[in-house]
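Engineer: Quick one, structure for this:
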Amino acid sequence: MLSIISLYAAPGTNVLIGDGEKGIRGDALNAAELCKIGGYSKTQGYRLLQSLIKKKVLGMLPIYGEEKVYVVNPDYYINGREVLPEIYRYFECEEGPKMDTPPTDPKSSNPLGE
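Structural biologist: Model (predicted):
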């Protein structure tokens, strides 16, 4: 599944975003969209996503309030330019991927990498 969904990782942030054909262009992909992209049923896909999160391959990055987005661990995949240091720190957390504040790109105010 990672090899398929990682193609949707935004350069610089590794946030999984839609391309217009799969999901809304520029918007973060949700679990149902990722399951559809991977060709899994919702039940299988949700279990697989949870397994990838538990293994720190994927993370659920908080961005605005309660909103969270899926992000790929840069140790497994980097799309394009160098990933923000905050993304690396997010996955290096001892207790698992957790972060109180979203990463910010000094060149862009959009955490989705647009």
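Engineer: Only C-alpha atoms from now on, for both contacts and neighbour counts.
Structural biologist: OK.
Engineer: Glu67: what's it in contact with?
Structural biologist: By C-alpha atoms under 8 Å, 6 or more residues apart in numbering, the contact set of Glu67 is empty.
Engineer: so the residue nearest the centre of the chain, which of the three states?
Structural biologist: The C-alpha lying nearest the average C-alpha coordinate of the chain belongs to Val71 (C-alpha atoms, centre = their mean; 1.6 Å). Secondary structure, DSSP: H, G, I helix; E, B strand; the rest coil: Val71 is strand.
Engineer: Isn't it up against Pro62?
Structural biologist: No. Using C-alpha atoms under 8 Å, Val71 is not in contact with Pro62; the gap is 10.0 Å.
Engineer: quick one, helices of this structure?
Structural biologist: Secondary structure of the chain (DSSP state H): helices located at 2-5, 31-38, 42-54, 85-92.
Engineer: In JSON lines: those, plus distance to Gly12 and mean neighbour count.
Structural biologist: Output for these, formatted as JSON lines (distance: least, C-alpha to C-alpha, whole Å; neighbours: other C-alpha atoms under 10 Å):
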{"stretch": "helix 2-5", "distance to Gly12": "16", "mean neighbour count": "13"}
{"stretch": "helix 31-38", "distance to Gly12": "20", "mean neighbour count": "18"}
{"stretch": "helix 42-54", "distance to Gly12": "20", "mean neighbour count": "15"}
{"stretch": "helix 85-92", "distance to Gly12": "9", "mean neighbour count": "18"}
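Engineer: And this one, please, so the two structures can be compared:
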Amino acid sequence: MDERYVDQATGEVLRQETIFLRSDQTFKVFRKGGGRRIKFVKFRTSHRVKRLIASMPNDELVFFFRIALYATEGYNFLMGDNERGRRGVPLAATDLAKIAKCSVSTARRHLKNLADRTMIKLTETRDNQKVWAINPLYAINGKEPAPELLQLFSQEIKESGERVDGE
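Structural biologist: You can find the predicted model right below:
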């Protein structure tokens, strides 16, 4: 029988659950209903990434972390979400400047610098729209990168010798 309890302070209905775990297992509880409001953008912490991040200017680093939140799941394409840009439409430098709270010229400079470091690349979507994609060696939205994303950054991934397949 499912026993329910009422929190006297909030009036929230609670239920008790028992979870058995092995010593090497962990679990995390996500709020039901989070759905679209939750993104699983993971920033990599390999030695290579740590060294690169340590060498980056702070304003460029902040720019990268802010735009990474707009990466699409699996593909890491920087796409609009109806708050910034239109949903499913690639974000332009003007949109990225608004997200990062900087000027358009600064956003363009940061995009060029990030592209020079191969942290991002300009590519095309299936319907031939130009879009920025984030290298999965640095950040990934979702559980694992899509094959198209791995193909786009295949040279960089091969040179790094790192795994990016969802581990």
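Engineer: Any idea what the TM-score comes out to?
Structural biologist: The TM-score (TM-score structural alignment, normalised by the length of structure 1) is 0.74; 93 aligned residues with a C-alpha RMSD of 1.5 Å.
Engineer: Out of the helices of structure 1, which is closest to Arg25 of structure 1?
Structural biologist: Nearest to Arg25 of structure 1, of all the helices of structure 1, is helix 31-38, at 12.4 Å by C-alpha to C-alpha.
Engineer: residue in structure 2 matching the residue nearest to the centre of structure 1?
Structural biologist: The alignment partner of Val71 of structure 1 in structure 2, by TM-score structural alignment, is Ala133.
Engineer: residue contacts, that match?
Structural biologist: Ala71, Tyr75, Asn76, Phe77, Leu78, Ile120, Lys121, Leu122, Thr123, Leu149.
Engineer: How about Ile99 of structure 2?
Structural biologist: Per C-alpha under 8 Å, 6+ apart, neighbours of Ile99 of structure 2: Arg66, Ile67, Arg84.
Engineer: what's the closest of those to Ala100 of structure 2?
Structural biologist: Nearest member of the contacts of Ile99 of structure 2 to Ala100 of structure 2, counting by C-alpha to C-alpha, is Arg66, at 5.8 Å.
Engineer: What residue in structure 1 is paired with the closest one?
Structural biologist: Under TM-score structural alignment, Arg66 of structure 2 pairs with Ile4 in structure 1.
Engineer: residues contacting the residue lying closest to its match once chain neighbours are set aside?
Structural biologist: Closest residue to Ile4 of structure 1 apart from its sequence neighbours, by C-alpha to C-alpha, 6 or more residues apart in numbering: Gly38 at 6.3 Å. For Gly38 of structure 1, the contacting residues are Met1, Ile4, Ile5, Gly45, by C-alpha under 8 Å, 6+ apart.
Engineer: residue in structure 2 matching Gly38 of structure 1?
Structural biologist: So Gly38 of structure 1 corresponds to Ala100, using TM-score structural alignment.
Engineer: How many residues are close by Tyr70 of structure 1?
Structural biologist: 22 (other C-alpha atoms under 10 Å).
Engineer: Who are the contact partners of it?
Structural biologist: Counting by C-alpha under 8 Å, 6+ apart, Tyr70 of structure 1 has contacts Val15, Leu16, Ala28, Leu29, Asn30, Leu58, Gly59, Met60, Leu61.
Engineer: Look up how far Met79 of structure 2 lies from the alignment partner in structure 2 of Leu49 of structure 1.
Structural biologist: Counting by TM-score structural alignment, Leu49 of structure 1 lines up with Leu111 in structure 2. Taking C-alpha to C-alpha, to the nearest Å as the measure, Leu111 of structure 2 falls 15 Å from Met79 of structure 2.
Engineer: my read: Thr125 of structure 2 touches Leu149, true?
Structural biologist: No. The criterion here is C-alpha under 8 Å, and Thr125 of structure 2 misses it with Leu149 at 10.9 Å.
Engineer: Any idea how far apart the tips of stretch 61-71 of structure 1 sit?
Structural biologist: End-to-end distance for stretch 61-71 of structure 1, by C-alpha to C-alpha: 7 Å.
Engineer: List the buried residues of it.
Structural biologist: For stretch 61-71 of structure 1, burial by neighbour count (16 or more other C-alpha atoms under 10 Å) applies to Leu61, Pro62, Ile63, Val69, Tyr70, Val71.
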